[in-house]
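In: sequence-free structure coming up:
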């Protein structure tokens, strides 16, 4: 574990909680900032295994004694706060006017177990990941990051839904004059025109071989930021985002949010 990363995560979260006016009960021995820091450490270093992260942080003196069950109750009570922090940090830490957007699978289980899965049910959750050539049951995460890899906007959609379903909602969160680099899955003349008309945001997807190619300027832009798209995919994957284990849907969403916050701190620390 990286001690400066842990301390920085705690300090930033504590400052944001103070900024939004969040206060803890005077009887609590472990603050909300410490609870959220444990979740982020678990996402970054322990593939979202909260018990391991909690035990290790207690053994190294970062936290006082706290049971796993009590930690889980405190963390679930802070779910809305966690979402707010992720959104605020995306707005505050983002730099530049070039962003990248990509989609990654977030399986709940393998396709063969879909019939027995209780968390998500129905054909909408049966998806296919072309890059991995694998079917799965679960969600797809749409993630918009700045050029340094800091998440700015994100959304979970059922795995089978079209990638372009919420693209306008995500792009509307970006400042005027932004340029968004995307892969071939985001090719849509309509969405490119709408994003520019509604928010002066230019969507630049990589064109397929059988289509009219990108302009020289756009091709250079895509080439420059292509590696960031790959990194945006690989970093959450290394954190175990595609191998999450949770007993409930709120618990699953919590671990996704913690992974995104861990990604934010990884790319700013």
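Out: Looks like it arrived, so ask away. Here the structure is a predicted model, which means the values were calculated and not measured. Numbering: from 1, shown residues only.

In: Every contact and neighbour count from this point should use C-alpha atoms.
Out: OK.

In: For residue 195, see how far away residue 180 is.
Out: Distance, residue 180 to residue 195, using C-alpha to C-alpha, to the nearest Å: 10 Å.

In: let's bring in a second model and compare:
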């Protein structure tokens, strides 16, 4: 937590200028507190602040109550996203030639009454999760990451939108991060002439499994595709992606960013300390 705070204070958070009272909890301290919450598995902000008030008072000059923490955290979503990219740039995997992309469900409701009353209406929708053979109501997380799982680009979208259209928009929005000759590993759902032309225009080389009606080019890429599946499993199994608890668009976006940042921070520190499994978070999920 101390290393992350120093990094955020030096490289992520901009110096506040102008008039006005300075917040008692700084932005760097807020980011550190948010990452610690995700790594320790506290889904409830009430329980997390209660734990922090008892156990973390010596690390922070000031700890807000739950409403204040919730308000600050929801407004800090752009800061969390910036911290993800800054941490990614510090790791050796940032210079890898291969990036991976995939989508995973983010359920936001389990009942029909929730669907009708939720503030996510108009943003979320019904989708199908093939890995669990079930339908769900919520959003889809699209992630572009390096081979060790370090997040590079990400977004949330309605599951009814086409995967190629969403990833194309994600790549266009973050075109400044793409290097010429970069390989993008995707699944067979990203087949299509238009998508291939788009990636080639950006300097990307698309690598995906062959479809049954195509001539042999890359094969099934089964072993390599397990990389991105294991990244999604880390988000779901260790960081409780599906238990985010968000009930508004801003709330869901912030909680997903919080979990991605926690994974990025764990990978960043594992590189610094020489841990063999860069995405292992077991050293950080105990109290």
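Out: Great, that's in hand. Computed from a predicted structure; not experimentally measured.

In: one step back: so which of residue 180 and residue 195 of structure 1 has more stuff around it?
Out: The neighbour count for residue 180 of structure 1 versus residue 195, taken as other C-alpha atoms under 10 Å, is higher for residue 180 (23 against 19).

In: so who does the more buried one touch?
Out: Listed by C-alpha atoms under 8 Å, 6 or more residues apart in numbering, the contact set of residue 180 of structure 1 reads 98, 99, 100, 101, 201, 202, 203, 204.

In: quick one: what's aligned to it in structure 2?
Out: Under the alignment (TM-score structural alignment), residue 180 of structure 1 pairs with residue 184 of structure 2.

In: which SS state does its match fall under?
Out: Three-state assignment for residue 184 of structure 2 (DSSP: H, G, I helix; E, B strand; the rest coil): strand.

In: measure it to residue 205 of structure 2 for me?
Out: For residue 184 of structure 2 relative to residue 205 of structure 2 (C-alpha to C-alpha), the value is 6 Å.

In: same question, residue 133 of structure 2
Out: For residue 133 of structure 2, the distance to residue 205 of structure 2 - C-alpha to C-alpha - is 31 Å.

In: what's around residue 68 of structure 2, how many residues?
Out: 10.

In: Surely residue 144 of structure 2 is within a helix?
Out: No - using three-state DSSP, the secondary structure at residue 144 of structure 2 is strand, not a helix.

In: For the nearest residue to it once chain neighbours are set aside, grab the count of nearby residues.
Out: In space, and not counting its chain neighbours, residue 144 of structure 2 is closest to residue 101: 4.3 Å by C-alpha to C-alpha, 6 or more residues apart in numbering. Per other C-alpha under 10 Å, the neighbour tally for residue 101 of structure 2 reads 21.

In: Assign residue 101 of structure 2 to helix, strand or coil.
Out: strand.

In: Ok, residue 170 of structure 1 next?
Out: Reduced to three states with three-state DSSP, the structure at residue 170 of structure 1 is helix.

In: pretty sure it contacts residue 151?
Out: No - taking contacts as C-alpha atoms under 8 Å, residue 170 of structure 1 lies outside contact range of residue 151: 11.6 Å.

In: shared neighbours of those two, anything?
Out: With C-alpha under 8 Å, 6+ apart as the test, residue 170 of structure 1 and residue 151 both reach residue 144.

In: Great, nothing more from me.
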